[in-house]
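S.K.: Here is a sequence together with a model predicted from it:
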Amino acid sequence: MDEINRSDGFYVAGHRGLVGSAVWRHLQSEGFSRLIGRSSSELDLRDRAQVESFFDRERPKTVLVAAARVGGILANSTYPLDFLSDNLRIQVNLIDMALKFGAERLLFLGSSCIYPRLAPQPIREDALLTGPLEETNDAYAIAKIAGVLQVQAARRQHGARYISAMPTNLYGPGDNFDPTMSHVLPAMIRRFDRASTSEAPKVTCWGTGRPRREFLHVDDLAAACLFLLENYDEPEPVNVGWGEDLSIAELATLVADVTGYRGEILWDPSKPDGTPQKMLDTSRLTQLGWTPQIRLRNGLESTYRWFQDSPAR
């Protein structure tokens, strides 16, 4: 594989989101001089005509698909049709137009939720389509699986140098801290921050606390994205993760400590736990020569500092 020309057009779809903004920062630090981004108000990626017109004007040589409708368990279980329909339209439009207007490389970002609910741990890439999905986010997962298959079909039919990567649970600056739409870690940061500020005697978290999850700082993912674009060209998706997990109860204790909360942590088992365990096998990426650098404690501390200074608080 060869390096991407730093002066060629590089389109980051979703450049204002958690992942896209981190990729944008990383590409700037790597000397890319023609980064292309559009906000959702400037370009509705669900609108095929708008996407076609945009690609016709910009003609990016590289495309990174970080745009998606995302959310936690509550959002996914409440709005499954929106998550399925919006994500299908976004990725079909982007990949189709990248092909039509000559983008040489493309990276589609999926999610670890594409794997079966009870997949053997750690989850290898070949576990895809080997069992039932987690029902609380199956609509989102199906959309992301379709994106992986579209990338593979583009390779088979057109010889495109398009690839896909499956990140584990992500966190970092720019995360969504909305109480109804956020994932588990930003939801905990917000909850424990408020409890710490108000000196609340107790905090109640969803579920039993027993499920285990793996977390990766979004800046590590951004570095992995560029690495894969320049060092990987195969049809199989590549897992991107930290390689270790912890229980949700252990995560809550860590977030409480980082935010300065000293009260009691309670659990509400009437709320869903989701998948019992979800940790990715990252040996394929490791063998290519890339490993993450930001440990969870350090990443949480920097994310909390960002949250304290942000309008999200």
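M.R.: Cool, the structure landed.
S.K.: Please make it C-alpha for all contacts and neighbour counts, starting now.
M.R.: Noted.
S.K.: number of nearby residues for Pro201?
M.R.: 12 (other Cα atoms under 10 Å).
S.K.: contacting residues for the residue nearest to it when sequence neighbours are not counted?
M.R.: Distances taken as Cα to Cα, 6 or more residues apart in numbering put Gly263 closest to Pro201, at 4.8 Å, once the chain neighbours are dropped. Gly263 is in contact with Glu199, Ala200, Pro201, Lys202, Val203, counting by Cα atoms under 8 Å, 6 or more residues apart in numbering.
S.K.: which one among those gets closest to Phe54?
M.R.: Val203 (47.0 Å; Cα to Cα).
S.K.: Am I right that the closest one is in a strand?
M.R.: Yes: Val203: assigned to a strand according to DSSP: H, G, I helix; E, B strand; the rest coil.
S.K.: Next one: it from Gly71, what distance?
M.R.: Going from Val203 to Gly71 by Cα to Cα, to the nearest Å gives 22 Å.
S.K.: ditto for Ala141
M.R.: 12 Å.
S.K.: now the contacts of Gly263: which count as buried?
M.R.: Burial by neighbour count, judged by 16 or more other Cα atoms under 10 Å, picks out Val203 from the contacts of Gly263.
S.K.: which one of the contacts of Gly263 is nearest Leu170?
M.R.: Using Cα to Cα, the contacts of Gly263 come closest to Leu170 at Val203, 23.1 Å.
S.K.: my guess is that closest one meets Phe192, correct?
M.R.: Yes: Val203 is within contact range of Phe192, at 7.3 Å (criterion: Cα atoms under 8 Å).
S.K.: ok, Glu250 - contacts?
M.R.: Contacts for Glu250 (Cα under 8 Å, 6+ apart) come out as Gly209.
S.K.: structure B:
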Amino acid sequence: MNDAKNTVQPLDKAAKIYVAGHRGLVGSAIWRLLESDGFAGLVGRTHSELDLTDREAVFRFFDREQPEVVVLAAAKVGGIVANSTYPVDFLSINSQIQTNVLDAALNIRVPRLLFLGSSCIYPKFAEQPIREDSLLTGPLEPTNDAYAIAKIAGILHVQAVRRQYGLPWISAMPTNLYGPNDNFSATSSHVLPGLIRRYEEARRGSAAYVENWGTGTPRRELLHVDDMASACIHLLNHFDGPQQVNVGTGRDHSIAEIAQMVADATGFTGETRWDTDRPDGTPRKLLDISTLAGTGWEPSVELADGIKVTVDWYRANFASADAR
């Protein structure tokens, strides 16, 4: 069957919407936005209530709940250390989650689905800013290739459903995200929450310096999770196409610049040092967001403001955040 050609309609405020991963960074932001916009049929399950790697349980859940819209935001995520140390976990668990949810959604012919991936799907040395058509044109960054392969499989799964069954399912690929409910673990966090934890601990302990991995020269694009949630709802309301859509700000900063913003936000006044024997990761990762911009969406949270808000959230929740 050819790819779906129908024009999607705005989401019905009364529709039953299942947000997979509704307690995570992205899922919780999407849930908050849907609630504030008056959507009354939200459905969420914690991991203890529904293990998404349990295929039979996932199929039973979909058969029982019959969601009309699915947002697949559930995933096992982590930074360079976690991805490098546990590649099997990141490949296997994410592949299981995606396959189970997508197959169960297809089994009941869910009309509308949004699959969320990551900008790490693109080649390590892709031309900057990275266009959607850069997918599968070169080698991946070795430190997170297992996670990237799982997400690429999810994109192709969505495209296959569109081709074979004509359902208007879509995929969105966010840049580096941050905000409330992020993972601030010392061993598995991404770059910004890791920096926030490090600088806040240094401030509280009156440390003379903070030492970060790498050279500080790689550049990263950062998107506040509230902007990501806004983009997701916008895409569900306005976009129908087979290719994954990049979601970002279209602007990037060096890790050193981001570290200084974090130091300023936390009030840390000591020295920043760089352990150049540690890996930098991908040298630059800036997304071309022209497809998303063409639908009429743009980000609203400035990076310095978003970092300050995230630092405030971490301070208010650091005991529970550090325990993750």
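M.R.: Noted; the coordinates are in hand. These figures come from a predicted structure and were not determined experimentally.
S.K.: quick one: TM-score?
M.R.: The TM-score (TM-score structural alignment, normalised by the length of the first structure) is 0.99; 313 aligned residues with a Cα RMSD of 0.6 Å.
S.K.: What's Thr78 of the first structure aligned with over in the second structure?
M.R.: The equivalent of Thr78 of the first structure in the second structure is Thr85 (alignment by TM-score structural alignment).
S.K.: neighbours of its match, just the number please.
M.R.: Each residue near Thr85 of the second structure was counted by other Cα under 10 Å, and the total is 13.
S.K.: So which residues of the second structure form helices?
M.R.: Applying DSSP state H to the second structure gives helices spanning 25-36, 55-65, 80-85, 87-107, 145-165, 191-204, 225-238, 255-266, 290-293, 303-322.
S.K.: Columns distance to Leu116 of the second structure on top of those helices, output as JSON lines?
M.R.: Shown next, in JSON lines, are the helices of the second structure (distance: least, Cα to Cα, whole Å):
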{"stretch": "helix 25-36", "distance to Leu116 of the second structure": "9"}
{"stretch": "helix 55-65", "distance to Leu116 of the second structure": "18"}
{"stretch": "helix 80-85", "distance to Leu116 of the second structure": "18"}
{"stretch": "helix 87-107", "distance to Leu116 of the second structure": "10"}
{"stretch": "helix 145-165", "distance to Leu116 of the second structure": "8"}
{"stretch": "helix 191-204", "distance to Leu116 of the second structure": "20"}
{"stretch": "helix 225-238", "distance to Leu116 of the second structure": "9"}
{"stretch": "helix 255-266", "distance to Leu116 of the second structure": "25"}
{"stretch": "helix 290-293", "distance to Leu116 of the second structure": "14"}
{"stretch": "helix 303-322", "distance to Leu116 of the second structure": "21"}
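S.K.: Out of those, which gets nearest to Gly281 of the second structure?
M.R.: Per Cα to Cα, nearest to Gly281 of the second structure of the helices of the second structure: helix 80-85, 7.5 Å.
S.K.: what's the average distance of the closest one to the first structure?
M.R.: Following the fit onto the first structure, the mean deviation recorded for helix 80-85 of the second structure is 0.2 Å by mean Cα distance after the TM-score superposition for the first structure.
S.K.: rewinding a little: so for Thr215 of the second structure, which of the helices of the second structure sits nearest?
M.R.: helix 255-266 (8.1 Å).
S.K.: how about that closest one: buried residues?
M.R.: The neighbour-count check on helix 255-266 of the second structure (16+ other Cα under 10 Å) flags Ile255, Ala256, Ile258, Ala259, Gln260, Met261, Val262, Ala263, Ala265, Thr266 as buried.
S.K.: what span of the first structure lines up against that helix?
M.R.: Using TM-score structural alignment, helix 255-266 of the second structure pairs with 248-259 in the first structure.
S.K.: And the most far-flung residue of the first structure relative to its centre, how close does it get to Arg59 of the first structure?
M.R.: Using Cα atoms, centre = their mean, the residue of the first structure lying farthest from its centre is Pro201. It sits 33.6 Å away. Here the criterion is Cα to Cα. By it, Pro201 of the first structure lies 56 Å from Arg59 of the first structure.
S.K.: do Val240 of the first structure as well
M.R.: 28 Å.
S.K.: Comparing those two, which shows the higher neighbour count?
M.R.: Val240 (28 against 19).
S.K.: Enumerate every residue touching the alignment partner in the second structure of Gln152 of the first structure.
M.R.: Applying TM-score structural alignment, one finds that Gln152 of the first structure aligns to Gln159 in the second structure. Listed by Cα under 8 Å, 6+ apart, the contact partners of Gln159 of the second structure are Trp169, Ile170, Pro242, Gln243.
S.K.: want to throw those into TSV with neighbour count?
M.R.: Shown next, in TSV, are those (neighbours: other Cα atoms under 10 Å):
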residue	neighbour count
Trp169	24
Ile170	25
Pro242	20
Gln243	17
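S.K.: now, among the residues you listed, which is nearest to Ile108 of the second structure?
M.R.: Distances from Ile108 of the second structure to the contacts of Gln159 of the second structure, taken by Cα to Cα, are shortest for Trp169, at 13.7 Å.
S.K.: which ones are touching that closest one?
M.R.: Residues in contact with Trp169 of the second structure, defined by Cα under 8 Å, 6+ apart, are Pro111, Arg112, Leu113, Leu114, Phe115, Val158, Gln159, Val161, Arg162, Asp240, Pro242.
S.K.: rerun at 10 Å
M.R.: Neighbouring residues of Trp169 of the second structure by Cα atoms under 10 Å, 6 or more residues apart in numbering: 4, 69-70, 110-115, 158-162, 236, 239-242.
S.K.: ditto for Val158 of the second structure
M.R.: Contact analysis of Val158 of the second structure by Cα under 10 Å, 6+ apart lists 102, 106, 113-115, 167-171, 242-244.
S.K.: Which contacts among these does the first structure share?
M.R.: Among the contacts of Val158 of the second structure, the contacts conserved in the first structure (both residues aligned by TM-score structural alignment, their matches' Cα atoms under 10 Å) are Leu102, Leu113, Leu114, Phe115, Leu167, Pro168, Trp169, Ile170, Ser171, Pro242, Gln243, Gln244.
S.K.: Mind picking the two most distant members of those residues?
M.R.: Pairwise distances across these (Cα to Cα) peak at 16.8 Å, for the pair Leu102 and Gln243.
S.K.: In the first structure, which residues correspond to stretch 169-186 of the second structure?
M.R.: Per the alignment by TM-score structural alignment, stretch 169-186 of the second structure matches residues 162-179 in the first structure.
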